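[1] Here is the input, now give the coordinates:
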Amino acid sequence: MFKLTGKIAVITGGGSGIGKAISLLFAQSGAEVHILELNQEAASAVVDEINVNNGKAYAHGVDVSKQEEMLHVINGIGKVDILVNNAGIAHVGNLENCKAEDFERVYNVNVKGAYNALYSVIPLMKKQGGGAILNMASIAAQVGITDRFAYSMSKGAIAAMTLSVARDYIADGIRCNSISPARVHTPFVDGFIAKNYPGKEEEMFAKLAASQPIGRMAKPDEIASLALYLCADEAGFVTGNDYPIDGGFIKLNN
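    Model (predicted):
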């Protein structure tokens, strides 16, 4: 079950963390994987890992916030069966601590980047008769998270765009869903803690892990497994939905 044999998958931000886990699993499941990544060195490392294991993958150095770059790369690929909008950045701070440049930086990558990918891919999917789109939202789109004003804004936009695209293109055979992870243990999290809580890394890691009722952060592979299902043909009746994968964070934190 859940094979992607013969599918062409585009994954933004596929060079590390959740995106890397999705890229590896999709390739293992038979997809031809195209990683769109600002850090082309990281993307190339993942591509090498896939190709060594008899998969098929390509790395594309691209800034998702630049529409012309995205159109050039996507049109160059030519056919896209699956799009995973995973590229994203975070910001710590409430409204008063969020400067205009901080807000715009998060918006440009998380919101405009997803829009650019959708704008580039939808015409190809319409022409070929369908496709599957998966957007990476967050629990921050559904509950209030302290000091995540800009990030929460961006993930709320992702949730809304998911519904809009699912509704507008359902007759074209295009499915669009989103995943809302709680905290996931990636190198990004380790760097985030080190940057924002120097000297308190162990304390903050334990605190962030404990915020999930299940008692730990998610593993990238766990997010990838849900992504595989939602992009596979077995999920052909699933569209316009968000799937929290949160260790009970949304409904059990009481």
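[2] For the rest of this, base every contact and every neighbour count on C-alpha atoms.
    Will do.
[3] show me the contacts for residue 235.
    When contacts are counted by Cα atoms under 8 Å, 6 or more residues apart in numbering, residue 235 is found next to residue 229.
[4] Give me the contacts around stretch 205-223.
    If you take Cα under 8 Å, 6+ apart as the criterion, stretch 205-223 is touched by 17-18, 21-22, 181-186, 193, 245-249, 252-253.
[5] how distant is the host helix or strand of residue 161 from the center of its chain?
    The secondary structure element spanning residue 161 is helix 149-168 (assigned by DSSP states H and E). Averaging C-alpha coordinates over helix 149-168 and over its chain gives two centres that are 12 Å apart (Cα atoms, centre = their mean, to the nearest Å).
[6] outside of that helix, which residues touch it?
    Outside of helix 149-168, the residues that reach it under the criterion Cα under 8 Å, 6+ apart are 89-95, 98, 102-103, 106-107, 110-111, 114, 135-138, 140-142, 145, 174-178, 239-242.
[7] run this one through as well so I can compare:
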Amino acid sequence: MTQRFTDKVAVVTGAGAGIGAAVARRLAAEGARVAVFDRDLPAARETARVAGGGAEAFEVDVSAPAGVRDAMAEVVERFGGIDVLVNVAGVVRYGEVPDFSEQDWDLVIGTNLTGTFLTTKYAIPAMRARGGGSIVTFASAQAFASQPLVAAYSASKGAVVSMTRTLALDHAKDNIRVNCVCPGSVETPMLQYGAELLDERDPKETMRDWGGQHPIGRLIQPEDVATVVAFLASDDASVITGASHLVDGGLLARLGV
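    Predicted coordinates for the structure are as follows:
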């Protein structure tokens, strides 16, 4: 495997499981020293153990300003700086708006949108000090074509797409690139949660059906997404910024969006 991140420091949020864990493993395999952020510390520690390469776990709730600020400062102190930030942390809750609790709204927006704002806010000064860097945000195919019962989730992801464009414009002068990854249905604990909640059948069967809606005929794997993230975060993508990248197995092409 190429070593595109030798001597680089990467922060990956939501890295205790799913896509975040796959991204942390991939960046570490390519030479990065990875700060594994997750609110589930045991899960973060397991990801750091598997990733190796000096990866370390941090217990971080990305919706908590002081916690994000302090964690980023600790990464800089312990690792010497930050070169890459990958904002994977995200949650989903389901329901029509009249029945949707304010607590669930705050959880989804706080994690998916405010969390991206906070981690970016506190990573950019450290990137400036290193002469630049790369930020990869996470939205979803649902930022462009939604489904029932996900008003908060789709709102948060659409906002991340828009915020990514502005961040890219604001920080091109700092040699900081900002891109957004928009996956389709990825085989993760979040997808299983949705399958268990929304369908009375076996969740694995439901997830296979969702995968079959993609032209590629299967669920996307976390490692598939991590490959795209690693490219965007690397110098191989030096002229790519401000863009949203569908990693959706052709789903939106089928929907005609």
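[8] Report the TM-score for the pair.
    TM-score for the superposed pair, counting by TM-score structural alignment, normalised by the length of the first structure: 0.94. Supporting figures: 251 aligned residues with a Cα RMSD of 1.5 Å.
[9] what range in the second structure matches the helix holding residue 161 of the first structure?
    Using TM-score structural alignment, helix 149-168 of the first structure corresponds to residues 151-170 of the second structure.
[10] mean shift between the matching stretch and the first structure?
    Following the fit onto the first structure, the mean deviation recorded for stretch 151-170 of the second structure is 0.6 Å by mean Cα distance after the TM-score superposition for the first structure.
[11] what's the aligned partner of residue 235 of the second structure in the first structure in contact with, if anything?
    Alignment note (TM-score structural alignment): residue 235 of the second structure maps to residue 233 of the first structure. With Cα under 8 Å, 6+ apart as the criterion, the residues that contact residue 233 of the first structure are residue 2.
[12] check contacts around the alignment partner in the first structure of residue 128 of the second structure.
    Using TM-score structural alignment, the partner of residue 128 of the second structure in the first structure is residue 126. With Cα under 8 Å, 6+ apart as the criterion, the residues that contact residue 126 of the first structure are 172, 173, 174.
[13] what comes into contact with the longest strand seen in the second structure?
    Secondary structure of the second structure read by DSSP state E shows that its longest strand is strand 176-183. Taking contacts as Cα under 8 Å, 6+ apart, the residues outside strand 176-183 of the second structure that touch it are 127-128, 132-141, 143, 160-161, 164-165, 167-168, 171, 225, 229, 232, 238, 240-248.
[14] cool, and stretch 248-257 of the second structure?
    Residues lying outside stretch 248-257 of the second structure but in contact with it, judged by Cα under 8 Å, 6+ apart, are 141, 144, 145, 182, 183, 184, 185, 213, 214, 215, 216, 220.
[15] Please check those and keep the buried ones.
    Buried members of these, counted by 16 or more other Cα atoms under 10 Å: 141, 182, 183, 184, 185, 213, 214, 220.
[16] Determine which two of those residues are furthest apart.
    Comparing all pairs in these by Cα to Cα, the longest separation belongs to 182 and 213, at 16.4 Å.
[17] Look at residue 210 of the second structure and give its secondary structure.
    Following DSSP: H, G, I helix; E, B strand; the rest coil, we place residue 210 of the second structure in the helix state.
[18] For burial, what's the neighbour tally of the alignment partner in the first structure of it?
    For residue 210 of the second structure, the aligned position in the first structure is residue 208, judged by TM-score structural alignment. The burial metric for residue 208 of the first structure, expressed as a neighbour count using other Cα atoms under 10 Å, is 18.
[19] next one: residue 99 of the second structure
    If we define neighbours as other Cα under 10 Å, then residue 99 of the second structure has 8 of them.
[20] which residues touch the residue most central in space within the second structure?
    By Cα atoms, centre = their mean, the second structure has its centre lying nearest to residue 88, at 1.8 Å. Contact analysis of residue 88 of the second structure by Cα under 8 Å, 6+ apart lists 12, 13, 14, 15, 19, 20, 137, 138.
[21] for the first structure, what spans make up the strands?
    Per DSSP E, the first structure has strands spanning 8-12, 32-37, 56-61, 82-85, 131-136, 174-181, 242-245. These are given in chain order.
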